[in-house]
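1. One predicted model, sequence on top.
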Amino acid sequence: MEFLIILFLLILNGVFAMYEIALVSSSKARLETLVAKGNKSARGVLKQLEEPEKFLSTIQIGITLIGIVSGAYGGVAIADDLVPLFSLIPGAEAYARNLAMITTVAVITYLSLIIGELVPKSIALSNPERYAILFSPIMILLTKVSYPFVWLLSISTRLLNRLIGLKSEERPMTQEEIKMILHQSSEQGVIDKEETEMIRDVFRFSDKRANELMTHRRDLIILHPDDTREKVMKVIEEEHYSKYLLVDERKDEIIGVVSVKDIILMVGSQRQFNLREIARPPLFIPESLYANKVLELFKKNKNKFGVVVNEYGSTEGIITLHDLTESIFGDILEEDETEEEEIVTRQDGSMLVEASMNIDDFMEEMGILSYEDLESEDFTTLGGLAMFLIGRIPKAGDIFTYKNLQFEVVDMDRGRVDKLLVIKRDEE
């Protein structure tokens, strides 16, 4: 009989422990969603989270009382029942009571940890909102019954917190925590992989600068003021861009931006072919400007095309609304474009990687979540990483490593790294 009473007390202790963990682990966002769906019990849990001292005091009173009763009553009663058993052991008659007490305490402690703590808390953590809602009405009732004691404990707790300078402020969720929740939701299948990637790209969007998203000047297709109509039309037919930079190479000067629409109108009007006449002033964008600020500039100037310049005013490249869109949604191919893979996995497991690939995108593909040692450096591509780690302008055949990755420079385009061979080693 005594054992059944102790077992009941331990189970009751487990209920209190379960509710305590469920309450403090519950997500306010999930509870608010349930309230919006009409769940009244969820509203009760939210109210408890607004006054945690009150309900945690109730839980602590219950756990403490159960501990006292089970320890005092159970230890003596069950030990008395075990004394005759130990007395039957030859040579242990004189120590029978001590052995019975030690055994009783050990068994009750073990059961208390398993039934009264560990298992209930594990269950609560599996779905905290569910169990918080399940036991909420009982805890509200117990709080009302034990109100005088709860009030005294709550006041004492708040007073002591003030004395030690502890403020009860709700800490805002950081971007890292949101990313971790996103990662867990993706792993559990709550959010689709494509949606996860898009949300991650939205977070990264504001961290990227214009020089990370631009088309570099060496890759630009430009027009010159003395180009003939035939040459310009051939460029338009081959490249399929909507706008081009008009550059005077003799002065290394940007004259302006010409659109294909204006070129076609000029050709159709039969007037003299003069690109200077239709060139529009370019929108200059500092290379260090963040992507969200570039988007604001495009909106403000009703423009979709910007010239990226460095601190000295020299042209670094161009950036378009299309570039900004692709940084969130991924590559958006035109009708006649074919998708070019930045990472090509070979049969032996090694990877051929474009050196122009963004560092953040590459690290994510490799499963490397932490690379703070690179974030403060002044490069954004794998080509820049190669130059940084080698310490000079790379040449074909150069090998360098980062974390568990081995890189080999396999192709150069003048002084620029074009392709890298990457081998992923097993982490030790």
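-> Received, thanks. Residues are numbered from 1 along each chain as shown.
2. rest of the way, CA atoms for contacts and neighbours
-> Noted.
3. my read: S136 touches L46, true?
-> No: S136 lies out of contact with L46 (C-alpha atoms under 8 Å); the separation is 10.1 Å.
4. residue boundaries of the helices in the stretch 301-428 of the chain?
-> 321-329, 359-366, 372-375, 382-390 (DSSP state H, counting those that start in this stretch).
5. which residues of the stretch 1-150 of the chain fall in strands?
-> Ranges of strands in the stretch 1-150 of the chain, per DSSP state E, counting those that start in this stretch: none exist.
6. again, but for the stretch 151-300 of the chain
-> In the stretch 151-300 of the chain, the strands defined using DSSP E, counting those that start in this stretch lie at 215-216, 222-223, 243-248, 253-259, 284-286.
7. Please tabulate those strands in JSON lines and include mean neighbour count and distance to K121 as additional columns.
-> Output for the strands of the stretch 151-300 of the chain, formatted as JSON lines (neighbours: other C-alpha atoms under 10 Å; distance: least, C-alpha to C-alpha, whole Å):
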{"stretch": "strand 215-216", "mean neighbour count": "16", "distance to K121": "54"}
{"stretch": "strand 222-223", "mean neighbour count": "19", "distance to K121": "66"}
{"stretch": "strand 243-248", "mean neighbour count": "20", "distance to K121": "63"}
{"stretch": "strand 253-259", "mean neighbour count": "19", "distance to K121": "65"}
{"stretch": "strand 284-286", "mean neighbour count": "21", "distance to K121": "54"}
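8. would TSV of those strands with distance to T58 be doable?
-> Output for those, formatted as TSV (distance: least, C-alpha to C-alpha, whole Å):
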stretch	distance to T58
strand 215-216	63
strand 222-223	75
strand 243-248	70
strand 253-259	72
strand 284-286	60
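9. and of the ones you listed, who's closest to M387?
-> strand 215-216 (17.2 Å; C-alpha to C-alpha).
10. about what we covered before: looking at the helices of the stretch 301-428 of the chain, which is buried most?
-> When the helices of the stretch 301-428 of the chain are scored by mean count of other C-alpha atoms under 10 Å, the highest mean neighbour count falls to helix 382-390 (a mean of 20).
11. angle of that helix against helix 359-366?
-> For helix 382-390 against helix 359-366, the angle by axes from the mean of the first three to the mean of the last three C-alpha atoms, to 10 degrees is 90 degrees.
12. Touching, S186 and E197? I think so.
-> No: if you go by C-alpha under 8 Å, S186 and E197 don't touch, sitting 9.5 Å apart.
13. for the strands of the stretch 151-300 of the chain, which one sits closest to V145?
-> Across these, closest to V145 is strand 284-286 (C-alpha to C-alpha), at 66.7 Å.
14. Adding distance to V417, write the helices of the stretch 301-428 of the chain out as a markdown table.
-> What follows is the helices of the stretch 301-428 of the chain, written out as a markdown table (distance: least, C-alpha to C-alpha, whole Å):
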| stretch | distance to V417 |
| --- | --- |
| helix 321-329 | 22 |
| helix 359-366 | 14 |
| helix 372-375 | 18 |
| helix 382-390 | 5 |
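15. structure B:
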Amino acid sequence: MILLALAVVFFLVLLNGVFSMSELAVVSARRARLQTYADRGDKGAKLALAMAEHPTRFLSAVQVGITLIGILAGAYGQATIAGALDLWLEPMPVVGPHSEIIATIVVVIGLTYVSVILGELVPKRLALLFPDAIARRMAPFSLADTPEEILAEIRSCRYSRIVVATDDDLDGDIGVVLKKDLLDAALSGGPIDVLAHVQQPIAIPETMSLLRAMALFKQTPLHMALVVDEFGSVQGVITPIDLLEMIAGDFPESHDDTETRILRREDGSWLVDARLDIQDLNDALGEAFEAEGGYHTVAGLILDRLGRIPREGEIVELGGFDVEIVDMDGSRIDKVILKPCLRRKADGE
């Protein structure tokens, strides 16, 4: 009986460790690697990204789980292990009269020690050492891939420049190839020699200022750089376009047009891409939203009105419209829905 009780408590402590390890691993994991691994179809990486996108919800659930496990382990340990220890101590002449209190104290101290070591410190240490264990790959392909695998990755990749690693871990040698060079080699009928087309990108520390990074890009014809941390580990990639968008806002893709960025819904509301220019919004709705304060997009208009980054689901009134924030991409407003506010409808009637 006592062995079963110890086994149950040990299992609960290990389960607590799993929660603690997942909590820190998801928060510490590099999203660039998770994203690329998810693009390859890894369900675990997709789930980790989803949890990382909503850390408050995930961390709250983890904390509830850890608390419940702690309460359950304490209650079960007190009812079983402490009871057995009490029966064992009771016949002893000195401690017998206080056997119940002593048993309770011993079980509480023992459970606390085991829970802290095995349920918190060790799992969190492992999570800090291996935060990317669930997503070790960021490069679309490695040099260890077969020609067929490389060709398949080239077809599915939507980027013009592709990161290449010597293995599945980005801590080794890393280069960049142009997609058109590999496609030319494939169309010529010859073997795909990735090494022959690899170019060495520049490395930019993640703490470097934007202007200094722009100056570095002027020194290389390869418009892609690796972003590294203080330990030299690759955190992601960046291009001059990314830097320009930090200054001037997002540039529309070549296939973007106003019709696909503002859509009329069946209920009469409008689904709008927050990157849409205010003038285009005025043309589509026949309204006169004023672009003041140096902003030019719907997102800028909302940020100017609120004076802060909005929350997903928040509603703000703009020019007779209720504007609902329906999608956030991190701290960037992605999609909004515009509905004529009730006061405006009443005036119209």
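-> Received, thanks. Owing to the predicted nature of the structure, the values given are computational and were not obtained by experimental measurement.
16. Could you get me the TM-score between them?
-> The TM-score (TM-score structural alignment, normalised by the length of the second structure) is 0.39; 159 aligned residues with a C-alpha RMSD of 3.8 Å.
17. circling back: quick check: which of the helices of the stretch 301-428 of the first structure is nearest to I423 of the first structure?
-> When the helices of the stretch 301-428 of the first structure are compared (using C-alpha to C-alpha), the closest one is helix 359-366, at 10.6 Å.
18. Secondary structure element holding the nearest residue to L24 of the second structure once chain neighbours are set aside?
-> Excluding the flanking residues, the one nearest L24 of the second structure by C-alpha to C-alpha, 6 or more residues apart in numbering is A127, at 5.9 Å. Using DSSP states H and E, A127 of the second structure maps to helix 122-129.
19. list the buried ones in that helix?
-> P123, K124, A127 (16 or more other C-alpha atoms under 10 Å).
20. Likewise for stretch 410-424 of the first structure?
-> Under 16+ other C-alpha under 10 Å, the buried positions of stretch 410-424 of the first structure are V410, D411, M412, R416, V417, D418, K419, L420, L421, V422, I423, K424.
21. Switch these over to a markdown table; also include distance to Y110 of the first structure.
-> Output for those, formatted as a markdown table (distance: C-alpha to C-alpha, whole Å):
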| residue | distance to Y110 of the first structure |
| --- | --- |
| V410 | 63 |
| D411 | 65 |
| M412 | 67 |
| R416 | 67 |
| V417 | 64 |
| D418 | 64 |
| K419 | 61 |
| L420 | 58 |
| L421 | 57 |
| V422 | 53 |
| I423 | 51 |
| K424 | 47 |
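22. Which ones among those residues lie within strands?
-> Residues of these located in strands (DSSP state E): V410, D411, M412, R416, V417, D418, K419, L420, L421, V422, I423, K424.
23. Run through the neighbouring helices and strands of the strand or helix carrying Q78 of the second structure.
-> Taking DSSP H and E as the definition, Q78 of the second structure sits inside helix 55-89. With contacts defined as 3 or more C-alpha pairs under 8 Å, 6 or more residues apart in numbering; DSSP states H and E, helix 55-89 of the second structure has these neighbours: helix 2-28, helix 43-53, helix 99-116.
24. list the contacts for K54 of the first structure?
-> Q48, T143, V150, W151, L153, S154 (C-alpha atoms under 8 Å, 6 or more residues apart in numbering).
25. hmm, 7 Å instead?
-> Applying C-alpha atoms under 7 Å, 6 or more residues apart in numbering, we find K54 of the first structure in contact with V150, S154.
26. just the strands in the stretch 101-250 of the second structure please.
-> 141-142, 161-165, 174-178, 202-205, 225-228, 234-238.
27. Between strand 234-238 and the second one, find me the angle.
-> With the same axes, to 10 degrees as the basis, strand 161-165 of the second structure and strand 234-238 are set at 160 degrees to each other.
28. which strands and helices sit next to strand 161-165 of the second structure?
-> When contacts are defined as 3 or more C-alpha pairs under 7 Å, 6 or more residues apart in numbering; DSSP states H and E, strand 161-165 of the second structure packs onto strand 141-142, strand 174-178.
29. same check, this time on the fifth one
-> Judged by 3+ C-alpha pairs under 7 Å, 6+ apart, strand 225-228 of the second structure is in contact with strand 202-205, strand 234-238.
30. CSV for those, including distance to A213 of the second structure and mean neighbour count?
-> Formatted as CSV, those follow (distance: least, C-alpha to C-alpha, whole Å; neighbours: other C-alpha atoms under 10 Å):
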stretch, distance to A213 of the second structure, mean neighbour count
strand 202-205, 7, 18
strand 234-238, 10, 19
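31. Wait, V234 of the second structure touches V227, no?
-> Yes: applying C-alpha atoms under 7 Å as the test, V234 of the second structure and V227 come out as touching, 5.8 Å apart.
32. can you tell which of the strands of the stretch 101-250 of the second structure is closest to A25 of the second structure?
-> Evaluated with C-alpha to C-alpha, these place strand 234-238 nearest to A25 of the second structure, the distance being 15.4 Å.
33. picking that back up, can you check which of the helices of the stretch 301-428 of the first structure gets nearest to I61 of the first structure?
-> Closest among these, using C-alpha to C-alpha: helix 372-375, at 46.4 Å.
34. Let me see the residues that make contact with that closest one.
-> Contacts for helix 372-375 of the first structure (C-alpha under 7 Å, 6+ apart): none.
35. Run a quick neighbour tally on the residue nearest to P84 of the first structure when sequence neighbours are not counted.
-> Spatial nearest neighbour of P84 of the first structure, chain neighbours left out: A96 (7.6 Å); criterion: C-alpha to C-alpha, 6+ apart. Close neighbours of A96 of the first structure, defined as other C-alpha atoms under 10 Å, add up to 21.
36. again with A165 of the second structure
-> Using other C-alpha under 10 Å, A165 of the second structure has 21 neighbouring residues.
37. just E259 of the second structure next, same as before
-> Using other C-alpha under 10 Å: E259 of the second structure sits among 11 other residues.
38. Would you agree it falls within a helix?
-> Yes: with DSSP: H, G, I helix; E, B strand; the rest coil as the criterion, E259 of the second structure is part of a helix.
39. sorry, back to before: quick one: which of the helices and strands packed on helix 55-89 of the second structure is nearest R212 of the second structure?
-> helix 2-28 (27.1 Å).
40. Let me know the angle separating the closest one from helix 99-116.
-> 30 degrees.
41. Helix 2-28 of the second structure - contacts with which helices or strands?
-> Packing partners of helix 2-28 of the second structure (3+ C-alpha pairs under 7 Å, 6+ apart): helix 43-53, helix 55-89, helix 122-129.
42. mind redoing it with 10 Å?
-> On a contact count with 3 or more C-alpha pairs under 10 Å, 6 or more residues apart in numbering; DSSP states H and E, helix 2-28 of the second structure meets helix 43-53, helix 55-89, helix 99-116, helix 122-129.
43. how about it: buried residues?
-> For helix 2-28 of the second structure, the neighbour count (16+ other C-alpha under 10 Å) marks 5, 9-10, 12-28 as buried.
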